[in-house]
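# need coordinates for the following:
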Amino acid sequence: MAFALRKRGPSNFDRAADGSMTLMEHIRELRSRLFKASLGILVGFGLGLWLAKPVRRLLQEPYCGLPHSLDAQGQCNFVQLGPADLFLLDLKIALWVGLVLAAPVWLYQLWAFIAPGLHRHERRYAYVFTALAAPLFAGGAVLAFFVVQKGLEFLLDFSSGDIRTTLDITRYISFVTNLIMLFGVAFEFPLIILMLNFVGLVTGRRLLSWWRIVIFLFFAFSAVVTPTPDPFGMTALGLCLCALYFAAVAVAFVNDKRRGRGREVYAGIGDDEISPLPASDGEQVEAGQRAEAISPVADPEPVAPPRPIDRGYDDMT
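Presented below is the predicted three-dimensional model:
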């Protein structure tokens, strides 16, 4: 029994890449991608509701691990100022957990909509940068936990014995999550540096020449974003950012060497410097031969009058 094979046409990716997809088809595809991404986030939110309490206990560890946070019974207690604060806090944590768990789904849907408009090498760079973004963000989150624990320990050392410190659970969790987000985004800065280098806007030599300004800005940024005035968090964040910056500069030098940047004819000349002329070998330029006179152009011949139109019909008419 013979089966007829149906010929498949080009996929949506191919049609979007070659520009044959219409505007309405793009809008329908965007609607489909958003629906699938929202469905994935909804499923992740359901799992986040189940994991909300364990995640909340994990976020409480930087404070509960300190001896100042324990009461007379040896328990770490928080307070809530409103009857629904803890419920709303669990919903907020569940949403964050759902976004993290559903990240492969909504990131894929976003990438599938954007990728047809990129070249092959641009898609390859996007894969590399995405693979580096996740561990860098995780490293910033781990550093944020360290900074929170050391900062709270520094602040609680100033409390006297007659004052009992009890933190509001909502404000504390918001403080920790905001700090994790801020440190994670700060650790993505080397990727921006690499993007600028890969597209050819800056070179590794130029990035290395900015090292004094960059170190100052990193430590100033660390002093502003760290929650406590102690030097531990500021120093840790500033040193990590500097190390990541110099690692990015090293990668930029390798990329420049691979692309052959810096070997141009006028690469070592400043913008306001006069280009040197090549030294002559002393040879004299010989005088050219004398050009002969151009003969005049002859007058054109008269144009013959057109023939009379044949009124007959040919074999086609």
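
# please count neighbours and contacts with C-alpha atoms only from this point.
Noted.

# now do P229 against V199, distance only.
As judged by C-alpha to C-alpha, to the nearest Å, P229 and V199 stand 39 Å apart.

# ignore what I typed, I meant F187.
Taken as C-alpha to C-alpha, the span from F187 to V199 is 21 Å.

# buried residues in stretch 44-62, which are they?
Residues of stretch 44-62 classed as buried under the neighbour-count rule (16 or more other C-alpha atoms under 10 Å) are 44-49, 51-52, 56, 59-60, 62.

# who touches the host helix or strand of V224?
If you go by DSSP states H and E, V224 is part of helix 211-225. Contacts to helix 211-225, defined as C-alpha atoms under 8 Å, 6 or more residues apart in numbering, come from residues 182, 229, 233-235, 237-238, 241-242.

# looking at F187 and V199, which is more packed in?
F187 (22 against 10; other C-alpha atoms under 10 Å).

# mind listing what the more buried one touches?
Residues counted as contacts of F187 (C-alpha under 8 Å, 6+ apart) are 136-137, 139-140, 241, 244.

# alongside the first, I'd like the structure of this one:
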Amino acid sequence: MPLRAHLLELRRRLFFAALGLVVGAVAGWFLYVPVFDLLQQPLRDVAEDRDTIVALNFAGVATSFDMKIKVSLFLGVFVSSPWWIYQLWAFVTPGLTKKERHYAVGFLAAAVPLFLAGAALAFWALPNAVRLLTEFTPEDATNLIDAQTYLSFVMRLLLAFGLAFLLPVLMVALNFAGIGRAETWRRAWRWAVLVAFTFSAIMTPTPDALTMIAVALPICGLYFVALGVCALHDRRVDRRRRAEGLPGLDGTMPPPPPEQEQPA
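Below you'll find the predicted structure:
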């Protein structure tokens, strides 16, 4: 596919993804109140434990309205996740055969729960992060947190973990598209582990190593599961190519044809 066609396809997929996000944001608009109460719960817990004021502050006249729009869009990302994840799959793997495109069902079945699981893991770590970051407030002081800043912090945390859990699925998608072989991912496993623990240390600003390890281990586990899936797929592709008389993508040559007996 030429570059112009790739760019047109990218624009098309982004348009469809944005359309799904808007539809999801409309649904998020009606879920604003319970979700916003849920986002405030870590602050309420800290305020109750320390018997002090820790609350969100709406600094401007239109801040509450702006907050509702942002939370709706934030929820739209999760509500429409099956749709925009499919658009990502459709753009990354346009060259698959008709049979291989059936893997889209398995891709979505794995990608959507993983994205939501990553966000759930981040939400599990959120109370510890809020507790740590508000510990520096002096005694007898009031901690009024800007609502926009707090929302941006929560959004970055949940989306970062959700996308991190999608990376192994993207590895498999690239492998199925013939872009990255399992050997490439295998050689990079040390860097993958290092990046996973570094990411966890940055995104979970808590003083204990247990939280960092609890966050990093699932990411590492998903990486190695994806590596195993890529290895199985590469083996199947190489076996099929050798059966067709072509060299495998790993460089192995097909067996020579059996010699025919010469007539007497």
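
# what's the TM-score here?
Laid over one another, the chains give 0.69 as their TM-score (TM-score structural alignment, normalised by the length of structure 2), with 237 aligned residues with a C-alpha RMSD of 4.1 Å.

# from R235 of structure 2, how far out is the spatially closest residue to R241 of structure 2 that is not a sequence neighbour?
Residue nearest to R241 of structure 2 in three dimensions, not counting chain neighbours: G248, with 5.6 Å by C-alpha to C-alpha, 6 or more residues apart in numbering. Between G248 of structure 2 and R235 of structure 2 the distance is 9 Å, computed by C-alpha to C-alpha.

# who has more neighbours out of these two?
Using other C-alpha under 10 Å as the criterion, G248 of structure 2 and R235 rank with G248 on top: 20 against 15.

# secondary structure element for G118 of structure 2?
G118 of structure 2 is part of helix 103-133 when elements are defined by DSSP H and E.

# where in structure 1 does that helix fall?
Using TM-score structural alignment, helix 103-133 of structure 2 corresponds to residues 125-155 of structure 1.

# same question for the matching stretch: list its buried residues.
Within stretch 125-155 of structure 1, the residues that count as buried by 16+ other C-alpha under 10 Å are 126, 129, 133, 136-141, 143-145, 147-154.

# what does stretch 175-186 of structure 2 give?
Using 16+ other C-alpha under 10 Å as the test for burial, stretch 175-186 of structure 2 gives 175-177, 180-182, 185-186.

# what about whatever residue of structure 1 lines up with L43 of structure 2, how many residues nearby?
By TM-score structural alignment, L43 of structure 2 lines up with Y63 in structure 1. Residues near Y63 of structure 1, counting by other C-alpha under 10 Å, number 21.

# for Y63 of structure 1, give me its contacts.
Contacts of Y63 of structure 1 by C-alpha under 8 Å, 6+ apart are 69, 148-149, 152.

# next structured bit after the helix or strand where it lies?
Using DSSP H and E, Y63 of structure 1 sits in helix 23-64. Downstream of helix 23-64 of structure 1, the first helix or strand assigned by DSSP H and E is helix 85-101.

# pull the most distant pair out of the buried residues of stretch 175-186 of structure 2.
Farthest-apart pair in the buried residues of stretch 175-186 of structure 2 is A177 and R186; separation 17.6 Å (C-alpha to C-alpha).

# how much space between F253 of structure 1 and F187 of structure 1?
Counting by C-alpha to C-alpha - F253 of structure 1 and F187 of structure 1 are separated by 20 Å.

# over to V128 of structure 1?
V128 of structure 1 is 16 Å from F187 of structure 1, by C-alpha to C-alpha.

# what's the answer for I163 of structure 1, then?
Plainly put, I163 of structure 1 is 38 Å away from F187 of structure 1 if you go by C-alpha to C-alpha.

# same check on A84 of structure 1?
35 Å.

# next: Q75 of structure 1.
The value you get for Q75 of structure 1 to F187 of structure 1, if C-alpha to C-alpha is used, is 35 Å.

# just R258 of structure 1 next, same as before
Distance of R258 of structure 1 to F187 of structure 1, computed by C-alpha to C-alpha: 26 Å.

# what of F45 of structure 1?
26 Å.

# what is the neighbour count of the counterpart of L170 of structure 2 in structure 1?
Aligned counterpart of L170 of structure 2 in structure 1: I192 (TM-score structural alignment). Neighbour count for I192 of structure 1, taken as other C-alpha under 10 Å: 12.

# buried set for the host helix or strand of I192 of structure 1?
Element membership for I192 of structure 1, per DSSP H and E: helix 189-198. Using 16+ other C-alpha under 10 Å as the test for burial, helix 189-198 of structure 1 gives 189-191, 193-195, 197-198.

# stretch 17-33 of structure 1 now?
17, 30, 33.

# give me the contacts around it.
The set of residues external to stretch 17-33 of structure 1 that reach it, using C-alpha under 8 Å, 6+ apart, is 12, 15-16, 109-110, 113, 116-117.

# please consider this matter closed, and thank you.
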